[in-house]
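[1] Build the 3D model from these lines:
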Amino acid sequence: MNGDEQLLRGRIYGHDHDDPDPGPRPGRSYATLVGGPLDGLFLDVTDWSPDQRASGIALATELGRFGAGGRALYDPRPGDPEHFDWSGDSP
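    As a prediction, this is how the structure comes out:
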């Protein structure tokens, strides 16, 4: 596991890496990102509708193939709404 991967594990997507409590919070719902540049991060899906949870998402990241300004694409795992699987990168 490289330094970036260690920095991300167990953290919530969108929270600052310097956050003293970067992990999941009580009362919130999360999906785990699996694979790709954001592997191991939690995605807060608390306020998402069922339609949003069934759709894929493009998450901004500097760690993907396209660097700054790029996006990592994640799709919900069929039959397992607790996991979103990486499907590629986009500029």
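
[2] From here on, just use CA atoms for contacts and neighbour counts.
    OK.

[3] Surely residue 36 touches residue 84?
    No - contact between residue 36 and residue 84 fails when scored by CA atoms under 8 Å: they sit 10.7 Å apart.

[4] out of those two, which sits in the busier spot?
    Comparing residue 36 with residue 84 by other CA atoms under 10 Å, the one with more neighbours is residue 84, at 26 against 18.

[5] Second input sequence below; structure requested for side-by-side comparison:
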Amino acid sequence: MDEQIMRGRVYGAEHDDPGPRPGHVYRELVGGPLDGLLLDVTDWTGEELARGATLPTELNSFGAGGRAQYGPRETDPQRWDWRGDIP
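    Reported below is the predicted structural model:
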């Protein structure tokens, strides 16, 4: 998928409504297969935010069924860095 098309879209959002919603809280995914997407973390606890996320995606080194791991950047927790793919 073209990187510019994905940038600024919300992970898991519908194609006809891909943008961020007012009143929601997002983290930017940096690097890896979901680079440039936003992750909606509106109702996440502090513990969940510190832990990061393992997100299902076919855009990883394992293909269908694989997941990409992202976690908060130490110097900028609003940006979550890719930590690798898992099956």
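
[6] Would you give the TM-score for this superposition?
    TM-score for the superposed chains, counting by TM-score structural alignment, normalised by the length of the second structure: 0.92, backed by 87 aligned residues with a CA RMSD of 1.2 Å.

[7] Determine the three-state secondary structure at residue 33 of the first structure.
    strand (DSSP: H, G, I helix; E, B strand; the rest coil).

[8] Identify the residue of the second structure aligned to it.
    Matched across to the second structure, residue 33 of the first structure falls on residue 29, judged by TM-score structural alignment.

[9] Next, the contact list for its match, please.
    Counting by CA atoms under 8 Å, 6 or more residues apart in numbering, residue 29 of the second structure touches 35, 36, 37, 38, 39, 70, 79, 80, 81, 82.

[10] between the residues you listed, which is nearest residue 48 of the second structure?
    Closest to residue 48 of the second structure out of the contacts of residue 29 of the second structure is residue 70 (11.8 Å), distances taken as CA to CA.

[11] Next one: residue 57 of the second structure from residue 34 of the second structure, what distance?
    8 Å (CA to CA, to the nearest Å).

[12] just checking, what packs against the helix of greatest length in the second structure?
    When the second structure is parsed with DSSP state H, its longest helix is helix 46-51. Helix 46-51 of the second structure sits against strand 67-73, with contacts defined as 3 or more CA pairs under 8 Å, 6 or more residues apart in numbering; DSSP states H and E.

[13] Now the strand it packs on on the first structure. Mean distance?
    Taken against the first structure, strand 67-73 of the second structure registers an average deviation of 0.6 Å after superposition, with mean CA distance after the TM-score superposition for the first structure.

[14] okay, that strand sits on what stretch of the first structure?
    With TM-score structural alignment as the criterion, strand 67-73 of the second structure aligns to 71-77.

[15] so who does the counterpart of residue 58 of the first structure in the second structure touch?
    Mapped onto the second structure by TM-score structural alignment, residue 58 of the first structure lines up with residue 54. Contacts for residue 54 of the second structure (CA under 8 Å, 6+ apart) come out as 67, 68, 69, 70.
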